[in-house]
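**Q** quick one, structure for this:
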Amino acid sequence: ARMLASQNIVIILCGNKKDLDADREVTFLEASRFAQENELMFLETSALTGENVEEAFVQCARKILNKIESGELDPERMGSGIQYGDAALRQLRSPRRAQAQSAQECGC
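**A** Here you go, the predicted model:
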């Protein structure tokens, strides 16, 4: 994914079937270490109980937004791995850009 999109792309590793702890084939430590070594986010989830399923999307979206705001990811650049679903959303601005613009409009 990093070769085809962006080196700064956000990738999350979800260990599913958290509810079947007795049948575990990969330990939490192994998966966590793998994620850390490969610069991935990591959460254990359960599709059956819903545990951490929504949280995985929330954390991933939050990290993407932080990278956009910091300038690490540019949604306007082809190959960034990010697309806006609605053209109106393209008006989003990072806090730095918004501050600079409001400073220019200020009469002080």
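**Q** C-alpha from now on. contacts and neighbour counts both.
**A** Noted.
**Q** pull out the buried positions in the lengthiest helix in the chain.
**A** In the chain, assigned by DSSP state H, the helix with the most residues is helix 53-70. For helix 53-70, the neighbour count (16 or more other Cα atoms under 10 Å) marks 53, 56, 59-60, 63-64, 67-69 as buried.
**Q** those: which two are farthest apart?
**A** Greatest spacing in the buried residues of helix 53-70, by Cα to Cα: V53 and E69 (24.9 Å).
**Q** and the strands in the chain, which stretches?
**A** For the chain, strands defined by DSSP state E occupy the ranges 12-15, 41-44.
**Q** picking up where we left off before, if you count contacts, what does the longest helix of the chain end up packed against?
**A** With contacts taken as 3 or more Cα pairs under 8 Å, 6 or more residues apart in numbering; DSSP states H and E, helix 53-70 sits against strand 12-15.
**Q** quick one: list the elements packing against the strand it packs on.
**A** Under the contact definition 3+ Cα pairs under 8 Å, 6+ apart, strand 12-15 sits against strand 41-44, helix 53-70.
**Q** against L13, how distant is the residue nearest the centre of the chain?
**A** With distances taken as Cα atoms, centre = their mean, C60 lies nearest the centre of the chain, 3.0 Å away. For C60, the distance to L13 equals 10 Å [Cα to Cα, to the nearest Å].
**Q** alongside the first, I'd like the structure of this one:
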Amino acid sequence: MDAGRCRYQFRIALLGDAAVGKTSLLRCYAGIAEPGAPEPTAGVEFYSRALQLPAGPRVKLQLCDTAGHERFRCITRSFYRNVVGVLLVFDVTNRESFEHIQDWHEEVMSTQGPNKVIFLLVGHKSDLQSTRCVSTQEAEELATSLGMAFMETSAKTNWNVDLAFDTLTDAIQQALQQGHIKLEEGWGGVRLIHKAHVPQVPSGRQHPGPCQC
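**A** The predicted structure is shown next:
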């Protein structure tokens, strides 16, 4: 899809511990096929995809892949204030990554301005059922307590990958329409790329029609 015809740009970040599969999720969604496991992310890397919303305009998604290692936190924190959506990602086979989700959420919330940030909790690597140690029920309970939805994904089998990003994008668009999110000068979370075209009535003298007397 032509990104040049998009009306808005939404900046979305993926946050979570190292090795939970954030890069794999992003590359799967962006259609980047590379053999083998991706290298660990250093700092922040960007991807993009244009999307036609079912009940809205075309939007460009600027997707931020962030490093999960503590030594990169000073870099990744600087991006929190300029995102409108966040996928909080944990590995369903890694209990510690699930237990750290609340810390990631609090870290983002502590940096936010007046605009609302839309979150989605993502349990990744759902194809590894034999080594799973976080149940769907407890993940749903955590999501509810934090005021967000929950979804399980697998980049390996492409399970719910598009749906996760599309669900978050739809929620951002709805919040924008309802006024919970506003366009602000200098804020990178939502940017207006193209204004909606309003047809102009040609100016000039109108020829009188036939007399209806």
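**Q** overall similarity of the pair, as a TM-score.
**A** With the length set by TM-score structural alignment, normalised by the length of the first structure, the two chains reach a TM-score of 0.71; 89 aligned residues with a Cα RMSD of 2.2 Å.
**Q** which of the buried residues of helix 53-70 of the first structure sits closest to N8 of the first structure?
**A** Among the buried residues of helix 53-70 of the first structure, and counting by Cα to Cα, the member closest to N8 of the first structure is K67, at 8.1 Å.
**Q** show me the contacts for the closest one.
**A** Applying Cα atoms under 8 Å, 6 or more residues apart in numbering, we find K67 of the first structure in contact with L73.
**Q** counterpart of it over in the second structure?
**A** In the second structure, the residue matched to K67 of the first structure (TM-score structural alignment) is A175.
**Q** same question for R2 of the first structure.
**A** For R2 of the first structure, the residue aligned by TM-score structural alignment is M109.
**Q** cool, and R33 of the first structure?
**A** For R33 of the first structure, the aligned position in the second structure is occupied by E141, per TM-score structural alignment.
**Q** for F165 of the second structure, see how far away its match is.
**A** According to Cα to Cα, E141 of the second structure and F165 of the second structure sit 21 Å apart.
**Q** can you check A171 of the second structure too?
**A** Distance from A171 of the second structure to F165 of the second structure, by Cα to Cα: 10 Å.
**Q** before we move on, the earlier item: mind checking how far the residue nearest to the centre of the first structure is from S6 of the first structure?
**A** Going from C60 of the first structure to S6 of the first structure by Cα to Cα gives 15 Å.
**Q** ok, A98 of the first structure next?
**A** On the measure of Cα to Cα, A98 of the first structure and S6 of the first structure end up 25 Å apart.
**Q** one more: K63 of the first structure?
**A** Applying Cα to Cα, the value for K63 of the first structure to S6 of the first structure is 14 Å.
**Q** with A56 of the first structure instead?
**A** 20 Å.
**Q** can you list the residue ranges for helices in the first structure?
**A** 28-37, 53-70, 95-105.
**Q** Q9 of the second structure and V190 touch, don't they?
**A** Yes. If you go by Cα atoms under 8 Å, Q9 of the second structure and V190 touch, sitting 5.6 Å apart.
**Q** who has more neighbours, these two?
**A** V190 (27 against 22; other Cα atoms under 10 Å).
**Q** check contacts around the counterpart of the more buried one in the first structure.
**A** Alignment note (TM-score structural alignment): V190 of the second structure maps to Q83 of the first structure. Applying Cα under 8 Å, 6+ apart to Q83 of the first structure gives the contacts 75-76.
**Q** again with the one 4 residues further on
**A** Neighbouring residues of A87 of the first structure by Cα under 8 Å, 6+ apart: there are none.
**Q** for it, give its distance to E76 of the first structure.
**A** For A87 of the first structure, the distance to E76 of the first structure - Cα to Cα - is 11 Å.
**Q** now swap in L29 of the first structure and tell me
**A** Using Cα to Cα, one gets 37 Å for the distance from L29 of the first structure to E76 of the first structure.
**Q** okay, angle between the longest helix of the first structure and helix 95-105 too, please.
**A** With axes from the mean of the first three to the mean of the last three Cα atoms, to 10 degrees defining the directions, helix 53-70 of the first structure sits at 40 degrees from helix 95-105.
**Q** just tell me the aligned range of stretch 73-85 of the second structure in the first structure.
**A** By TM-score structural alignment, stretch 73-85 of the second structure lines up with nothing in the first structure.
**Q** cool, stretch 11-21 of the second structure as well?
**A** Counting by TM-score structural alignment, stretch 11-21 of the second structure falls onto no part of the first structure.
**Q** wait, isn't E140 of the second structure in contact with F150?
**A** Yes. Using Cα under 8 Å, E140 of the second structure makes contact with F150 at a distance of 5.8 Å.
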